[in-house]
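Engineer: Task: produce atomic coordinates for the following.
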Amino acid sequence: MNNIAEQLGLAYHNLNEKCSALAIVANKPLLLAVSKTKPSSAIASAYLAGQRHFGENYPQELAEKAAALQQYRDIVWHFIGPLQSNKTKLVAEHAHWVHSIDRLKIAQRLAAQRPETMPALKVLLQINISNEASKAGIAATEMLALADEISQLGTLELKGLMAIPAPGQSETAFAAMQTLSIKLQKKYPNATELSMGMSDDWPQALRYGATMIRLGTAIFGARDYDKE
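Structural biologist: Okay, the predicted model is just below:
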């Protein structure tokens, strides 16, 4: 527990230092602790150290952890991985945010399966900003069309954009994402979130308006990929 608490404290220290250097005073970016493949006990340690927002990549793992940690009622679960249509129900029932909307079918299923007792599911459109064939996400040119469709789904709330740039292309990609975010906000003023930046490039992301950064190994250590 102490190691996770120390690493979490260091991550926040580094974030605050960078925000100060960039004169980001109000609306500091949200630090999302990416807990995929990590046990519920590790999440509990981070929670007890003050962390509330956690990111998961796999629907079944999200559901299991949400159940195991249900006593921590103020945990906010972010689903950040690719989502198949046969797994949307698990995410609709347990997530507060979904960062990886890349087609209308997934959005429609999430909307239909969202329990009536839960608030609207906050969603981000994933942009394939580096145009990688192996990456999920929509083309930038499809952004407004998908946003228009999602805006009609009453149990979803469009909140912004997410991207994972190709290695070595972070700065160019982040600049392009900032431009897209501004364009989206002109039509949807509440879609202000920009989820981008991970352990190796989050300082660059802050310079281009990131409102959420996603850190995993910096907080929890190396992942156990045998669990993936």
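
Engineer: CA only for contacts and neighbour counts going forward, please
Structural biologist: OK.

Engineer: Please, where are all the strands along this protein?
Structural biologist: Counting by DSSP state E, one finds strands in the chain at the ranges 30-34, 53-56, 76-79, 97-101, 121-127, 156-163, 193-195, 212-215.

Engineer: can you list the residues that contact the fourth one?
Structural biologist: Looking back up the chat, that one is strand 97-101. The contact list for strand 97-101 (Cα atoms under 8 Å, 6 or more residues apart in numbering) reads 76-83, 107, 121-126, 137, 161-162, 195.

Engineer: tilt between that strand and strand 121-127?
Structural biologist: Note on geometry: by axes from the mean of the first three to the mean of the last three Cα atoms, to 10 degrees, strand 97-101 and strand 121-127 are set 30 degrees apart in direction.

Engineer: quick one: buried residues of strand 97-101?
Structural biologist: For strand 97-101, burial by neighbour count (16 or more other Cα atoms under 10 Å) applies to 97-101.

Engineer: Adding distance to residue 3, write the strands of the chain out as CSV.
Structural biologist: Shown next, in CSV, are these (distance: least, Cα to Cα, whole Å):
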stretch, distance to residue 3
strand 30-34, 15
strand 53-56, 17
strand 76-79, 22
strand 97-101, 28
strand 121-127, 32
strand 156-163, 29
strand 193-195, 26
strand 212-215, 15
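
Engineer: Let's see this one next, to set against the first:
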Amino acid sequence: MTNIANNLEIVRSQINVACQNAQRSTETVTLLAVSKTRPADELRAAYTQGQLDFGENYLQESLEKIEQLQDLEICWHFIGPIQSNKTRPIAESFNWVHSVDRLKVAQRLSAQRPDQLPPLNICLQINISGEESKSGILPEQLPELASQVLQLPNIQLRGLMAIPASSEDPQQQRRPFARMRELLQQLQLNHPDHSELDTLSMGMSGDMDAAIAEGASIVRIGTAIFGARVYSK
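Structural biologist: Below you'll find the predicted structure:
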């Protein structure tokens, strides 16, 4: 568990440097620890080091961890693909959902969010690089879907999420992130009454600096914190 503490310190330092280079306050970037396949005790160890936000991809696994760690004030983010028939436990158990790409899913999350809970924060996933293997809507589909989602009760549209095509070139990395920033800015112009439209969930271990330079407000980091993922056979 000492490794987790050390790794968190390194990642936070990298975020601080990236923010300084971008002339941004470090308080404008949230570190989301991607904890899929990691056991609950590792999340607890990260929590003791001040990590409050955790991102999960697999529903059944995440529900078990939420149950095991219910004594902690964790902010749970669902970041994986969403099947329509799995929306109820997501709506009931998570604080954020980053991977909404269909009106039907948004409608179900809205209808199934318990009334006693605050609105569910959601991001619309954009397939910013147009890859057939990736989930998400195309940029030109965003205005219509966003307008529809903003009318739904019990959920709060906070912004956009993307996983661009990988690149080792920092300048190449920045282009899709810059496009994401432009899409969010246009969304804000189109909906000036919605001040909560403030989130860009983008950037992982290999392209975090480029994402922060272009305005990321949530960066999703997994292996740099927890080490290589362990997948069950």
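
Engineer: How close are the two chains, by TM-score?
Structural biologist: Superposed pair, TM-score by TM-score structural alignment, normalised by the length of the first structure: 0.96. Supporting alignment: 226 aligned residues with a Cα RMSD of 1.2 Å.

Engineer: Quick check: which of the strands of the first structure is nearest to residue 69 of the first structure?
Structural biologist: For these, proximity to residue 69 of the first structure was assessed by Cα to Cα; strand 76-79 is nearest, at 11.0 Å.

Engineer: Can you give me the end-to-end span of stretch 92-108 of the first structure?
Structural biologist: End-to-end distance for stretch 92-108 of the first structure: 11 Å, by Cα to Cα, to the nearest Å.

Engineer: Against which helices or strands is the lengthiest helix in the first structure packed?
Structural biologist: Criterion DSSP state H: the longest helix present in the first structure is helix 2-21. The contact analysis (3 or more Cα pairs under 8 Å, 6 or more residues apart in numbering; DSSP states H and E) places helix 2-21 of the first structure against helix 40-48, helix 217-220.

Engineer: can you do 6 Å?
Structural biologist: Applying 3 or more Cα pairs under 6 Å, 6 or more residues apart in numbering; DSSP states H and E, one finds that helix 2-21 of the first structure makes contact with helix 217-220.

Engineer: Next, format the buried residues of strand 97-101 of the first structure as CSV and append distance to residue 191 of the first structure.
Structural biologist: Converted to CSV, the buried residues of strand 97-101 of the first structure look like this (distance: Cα to Cα, whole Å):
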residue, distance to residue 191 of the first structure
97, 13
98, 13
99, 12
100, 15
101, 14
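
Engineer: which of those residues sit farthest apart?
Structural biologist: The largest separation in these, counting by Cα to Cα, is between 97 and 101 at 10.4 Å.

Engineer: number of nearby residues for the residue nearest to residue 80 of the second structure when sequence neighbours are not counted?
Structural biologist: Nearest residue to residue 80 of the second structure in three dimensions, chain neighbours excluded: residue 57, at 4.0 Å (Cα to Cα, 6 or more residues apart in numbering). Residue 57 of the second structure has 18 neighbouring residues, counting by other Cα atoms under 10 Å.

Engineer: again, but for residue 38 of the second structure
Structural biologist: 20.

Engineer: OK, contacts around it?
Structural biologist: Contact analysis of residue 38 of the second structure by Cα atoms under 6 Å, 6 or more residues apart in numbering lists nothing.

Engineer: Could you measure from the counterpart of it in the first structure over to residue 225 of the first structure?
Structural biologist: Correspondence of residue 38 of the second structure to the first structure, assessed by TM-score structural alignment: residue 38. Per Cα to Cα, residue 38 of the first structure is found 10 Å from residue 225 of the first structure.

Engineer: cool, residue 210 of the first structure as well?
Structural biologist: Counting by Cα to Cα, the gap from residue 210 of the first structure to residue 225 of the first structure is 28 Å.
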